[in-house]
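> attaching a predicted model along with its sequence, questions to come.
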Amino acid sequence: MLSLARAGTAALALGLAQPAAAVLVYVTSYSGTLTSLNLTLAAAEANSTTGPKASIQQLAVNKGCAPQASWLTLDKPNGILYCLDESFGNPNGSLSSYKTSWNGTLTQLKRVETPAGPVYATIYGEGGKGLAVAEYQGASFSSYLKDPESLAVVEQVTWTLPHPGANATRQDTPHPHEVILDPTGKFFLVPDLGSDLVRVFLINQTSLTWAPVDPLVTPPGTGPRHASFVIGDKNQTYMYLTSELANTVTGYEVTYNANNTLSFKQIYEAPSHGAGTVVPAAATVAEVVTSPDHRFVIVTTRSDSTFNITNFDPKNSTQLVSDSITTFSVDHSNGNLTLVQLFPSGGQIPRQFSINKAGTLLGVGQQGSGRAVFINRDVQSGKLTGFAGEIDIAGQVTSVVFDE
């Protein structure tokens, strides 16, 4: 009897479809739900150009991360899923831990209050013992013990502004929108939309505490949102920053200094659709993700309404308005980005997306359409090839995460 791997190789040799592959996917929504999906992906036929199709089954809906579930961080080795709740209009948000299972059932272990508006969480520290959280509405940054039974606070800081920024409506106060690790795991980087800064912190790996070092200062009114790193083929470190208010993607070469600080040299800047493009004034760039092979950078733009696509419901002939996903190739010699493709995201306001470890599939949360969309991707060219499947989720979808 053939193993699954050998059976798949034999099927390819005969020009047959490979066995279907299944994966769990988790989706959050501003309706306060945390939904588990089973996504079964049947391999494409040999002559297919759009890629495999997916069968998507809703397994479980959990309402413990409510009222506005905003972000998911998976601790795969320990089978723990962390969920943030923005809790609009309330003085506090929340952080919850869940035990995952093979069948998609999630068991809530602990829920603790956070400062207002948590939007992003990252695992950090020696042995991955800490969880850092950016709290947009609270103008704060916190870290917690990644013990799912305690979630005890390690350290917190709240910032203020002496006066509103260049965009007074959106920059009335600091608004940290993300916290990510640099490639060495030694530094936090926190894009602060309200302060026009990417704040930088040096991490104490054992105590899990952190100390501020010199930040990256961005032009007034640009509104830094998210960032992602690329390691060049000669170990250069490049960072790509999306700035929501300016709707730009900016590239930097990062230098590690002897005094435990970082320096940033700008090497690229263009609108979210690429150099020389004109993006609608209402559009705002959102997520930026590096491909697993570090050859491409992928960016979502909200409210550009660039595409009209065939309705996912075959019985409905009305076309759907879709915002866009931009793919750039990275020149490892200098960090420059080149436009590869502009592709429909499959809905409106693609707030967040994840890419699977193989680099063959994107899961995109369409906040404006209440939909999770899965898009096939060709690893070699970096291009998105077609829609694998989609599923409607009540409310505004805020994050999609693969359990792998």
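Sure, I can see it.

> all contacts plus neighbour counts: C-alpha atoms, from now on.
Fine.

> and the helices in the stretch 101-250 of the chain?
Along the stretch 101-250 of the chain, counting by DSSP state H, counting those that start in this stretch, no stretch forms helices.

> secondary structure class of Thr398, three-state.
strand (DSSP: H, G, I helix; E, B strand; the rest coil).

> correction: the previous question concerned Leu59.
Going by three-state DSSP, the secondary structure assigned to Leu59 is strand.

> thought Leu34 was touching it, still the case?
No. Counting by C-alpha atoms under 8 Å, Leu34 is not a contact partner of Leu59; they are 10.9 Å apart.

> which one of these two has more residues nearby?
Between Leu59 and Leu34, Leu34 has the larger neighbour count (other C-alpha atoms under 10 Å), namely 28 against 14.

> that one and Ala246: what is the separation?
Relative to Ala246, Leu34 is positioned 32 Å away (C-alpha to C-alpha, to the nearest Å).

> and for Ser143?
Ser143 is 29 Å from Ala246, by C-alpha to C-alpha.

> who has more neighbours, those two?
More neighbours surround Ser143 than the other of Ser143 and Ala246, with 25 against 19 (other C-alpha under 10 Å).

> distance of that one from Thr255?
For Ser143, the distance to Thr255 - C-alpha to C-alpha - is 26 Å.

> now Gly365
Distance of Gly365 to Thr255, computed by C-alpha to C-alpha: 34 Å.

> A helix includes Leu12, no?
Yes. Counting by three-state DSSP, Leu12 is found in a helix.

> which one is it nearest to, not counting chain neighbours?
The shortest distance from Leu12 to any non-neighbouring residue, by C-alpha to C-alpha, 6 or more residues apart in numbering, is to Gln18 (6.8 Å).

> surely the one you found is in contact with Ala5?
No. Gln18 lies out of contact with Ala5 (C-alpha under 8 Å); the separation is 9.6 Å.

> ok, the two, which is more surrounded?
Taking other C-alpha under 10 Å, Gln18 and Ala5 do not tie; Gln18 has more neighbours (20 against 11).

> for Leu16, grab the count of nearby residues.
The number of residues packed near Leu16 is 15, by other C-alpha under 10 Å.

> brain fart, Pro219
Neighbour count of Pro219, defined by other C-alpha under 10 Å: 12.

> what is the burial count for Ala10?
Neighbours around Ala10, by other C-alpha under 10 Å: 14.

> for comparison:
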Amino acid sequence: MAELGRRKFLGAVGAAGIGTIVTARAAGAETAGRGGGVVFVGSYTSSPPAGHGLDVASRSGAALRLERTVPSVPDASWFALSANRSVLYATNELVPDGAVTALSLRAPANPRVLNTQPSKGSAPTHLSVHPSGRYLLTANYGSGSVVVHPIRQDGSLAEVSDLAQHTGAERDAHAHQVVTDPSGRWVLAVDLGADSVYVYRLDLGTGKLTKHEQVVLPSGAGPRHLAFHPGGRVAYVLGELRAEVTVAAWDAARGKLTLGEVVPTVDANAPVPSYPGEIAVSPDGGFVYASNRGEDTIATFAVRDSGRAISRVGNVATGGVWPRHFTLDPSGRWIYVSNQRSGTVNWLPRDPKTGLPGRSQGSLAVPSVATVLFR
């Protein structure tokens, strides 16, 4: 498929040397907020230069340091934690036919593989744990499907209990994300190829999905990910093919997503295409962030009207190239960006009052890096 071919190409572009670290400036380290703890870093092992798969890193101040690579977790492009944070789940995106892996965190700094299960589709790019703790939900980008794996008592994965296949009207379907809404009642899947957000019911007894609604965005929008406002009544849908955020009202009682205003993530004269990568909301709900891979920036949006309106207040360089993913640290004072092409995780201080990130204060080299998760 054309989109899958583009993904493999992008994953193959340059990165930095293994394990090199540039420590944060002293002032940055002093204001890092909550430090320490375990950090998981995922990278592509099948894309040159080959990444490590799953790395465990430690944190001192704001700076990350690689501690060890966990074997047998190839192409780890996304992570999710179990409800009690005792099990880590990872996509194995580029392995033949696609797979997902469960790892015990009984010793958090030394994850142990429990088992790996086929994802029943190609290029699984995203996964999440249902709030019930009973099911793992995975989006297969290559084959455009969403699958459900029951979670056993020890956290390992049983065989797939259901598969929902998407169909694109103008392009092949490419499911890119699957999450549960804040109420826990609905499962939402974002499909880039179908220009749609699917809303499902999940039967907790059988592990079966039932389609409730398909919300179709304008042709060519290419929705990639969505993030909910903490109030639970608004979702922000990030377009990858069109660099924009669509603000959507969310009615949890009816499982109804209503599309609203559309706000660009870049200026009109920005590099084309911009290929936005990730979207997130600050813990206080005051700001929305989106990464732009074309211009290598994080866009910041100020939130108004209880989340129902946003305005872009600035774009800041990520300190690297091709920001596939970013995450806020537990304190909300630092943003960690996975710059895939430069092979660096960069950390940027975040002003909680203005919402704006500052310049990169340091970086950790991880070839073909894809994602970072704080435990």
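That came through fine. Just so it is clear, the model here is predicted, and its values are computed rather than measured.

> longest single helix anywhere in structure 2?
helix 2-11 (DSSP state H).

> tell me the counterpart residues of whatever helix or strand comes next after that helix in structure 1, please.
With elements assigned by DSSP states H and E, the helix or strand that comes after helix 2-11 of structure 2 is strand 21-22. Mapping strand 21-22 of structure 2 onto structure 1 (TM-score structural alignment) gives no aligned residues.

> how far off centre is strand 21-22 of structure 2?
How far strand 21-22 of structure 2 lies from its chain's middle: 24 Å, per C-alpha atoms, centre = their mean, to the nearest Å.

> next secondary structure after it?
Later in the chain than strand 21-22 of structure 2, the nearest helix or strand by DSSP H and E is helix 26-30.

> list the buried residues for that next one?
For helix 26-30 of structure 2, the neighbour count (16 or more other C-alpha atoms under 10 Å) marks 28-29 as buried.

> try stretch 291-307 of structure 1
291-292, 294-307.

> what does that stretch contact?
With contact meaning C-alpha atoms under 8 Å, 6 or more residues apart in numbering, stretch 291-307 of structure 1 is reached by 230-232, 272-273, 279-280, 282-290, 321-332, 344-345, 348-352, 355, 357-359, 382.

> distance between the ends of that stretch?
End-to-end distance of stretch 291-307 of structure 1 (C-alpha to C-alpha): 24 Å.

> sketch out the strands for the stretch 151-300 of structure 2, chain order is fine.
Secondary structure of the stretch 151-300 of structure 2 (DSSP state E, counting those that start in this stretch): strands located at 162-165, 175-180, 187-191, 196-203, 208-216, 223-228, 234-239, 244-251, 256-264, 276-281, 287-292, 297-304.

> possible to save these as a markdown table with distance to Phe40 of structure 2?
A markdown table is the format used below for the strands of the stretch 151-300 of structure 2 (distance: least, C-alpha to C-alpha, whole Å):
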| stretch | distance to Phe40 of structure 2 |
| --- | --- |
| strand 162-165 | 28 |
| strand 175-180 | 20 |
| strand 187-191 | 24 |
| strand 196-203 | 29 |
| strand 208-216 | 30 |
| strand 223-228 | 21 |
| strand 234-239 | 24 |
| strand 244-251 | 28 |
| strand 256-264 | 31 |
| strand 276-281 | 18 |
| strand 287-292 | 20 |
| strand 297-304 | 21 |
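
> closest one to Pro131 of structure 2 among those strands?
Smallest distance to Pro131 of structure 2 across the strands of the stretch 151-300 of structure 2 (C-alpha to C-alpha): 7.5 Å, for strand 175-180.

> what's the average distance for that closest one when superposed on structure 1?
Here the mean offset of strand 175-180 of structure 2 against structure 1 after fitting is 0.8 Å, by mean C-alpha distance after the TM-score superposition for structure 1.

> re earlier: now do the SS call for the residue nearest to Leu12 of structure 1.
Quick answer, by three-state DSSP: Gln18 of structure 1 is coil.

> how close does it get to Tyr136 of structure 1?
To Tyr136 of structure 1, Gln18 of structure 1 is 44 Å away according to C-alpha to C-alpha.

> equivalent analysis for Leu16 of structure 1, please.
Separation of Leu16 of structure 1 from Tyr136 of structure 1 (C-alpha to C-alpha) stands at 50 Å.

> follow-up on the earlier one: on contacts alone, who are the packing partners of the longest helix of structure 2?
If contacts are counted by 3 or more C-alpha pairs under 8 Å, 6 or more residues apart in numbering; DSSP states H and E, helix 2-11 of structure 2 sits against no helix or strand.

> tell me the buried residues in that helix?
Buried residues in helix 2-11 of structure 2, counted by 16+ other C-alpha under 10 Å: 3, 11.

> please apply the same query to stretch 388-396 of structure 1.
By 16+ other C-alpha under 10 Å, the buried positions in stretch 388-396 of structure 1 come out as 388-391, 393-396.

> please apply the same query to stretch 122-130 of structure 1.
Across stretch 122-130 of structure 1, burial judged by 16+ other C-alpha under 10 Å covers 122-125, 129-130.

> over to stretch 254-261 of structure 1?
Going by neighbour count (16+ other C-alpha under 10 Å), the buried part of stretch 254-261 of structure 1 is 254, 261.

> what about that stretch, start to end distance?
Stretch 254-261 of structure 1 has an end-to-end distance of 10 Å (C-alpha to C-alpha).

> and stretch 85-101 of structure 2, by the same measure?
Stretch 85-101 of structure 2 has its terminal residues 15 Å apart, counting by C-alpha to C-alpha.

> one more: stretch 264-280 of structure 1?
29 Å.

> got a list of contacts for it?
For stretch 264-280 of structure 1, contacts defined as C-alpha under 8 Å, 6+ apart pick out 216, 242, 247-255, 285, 299-301, 304, 326, 328, 334-339, 342.

> nothing else from me, thank you.
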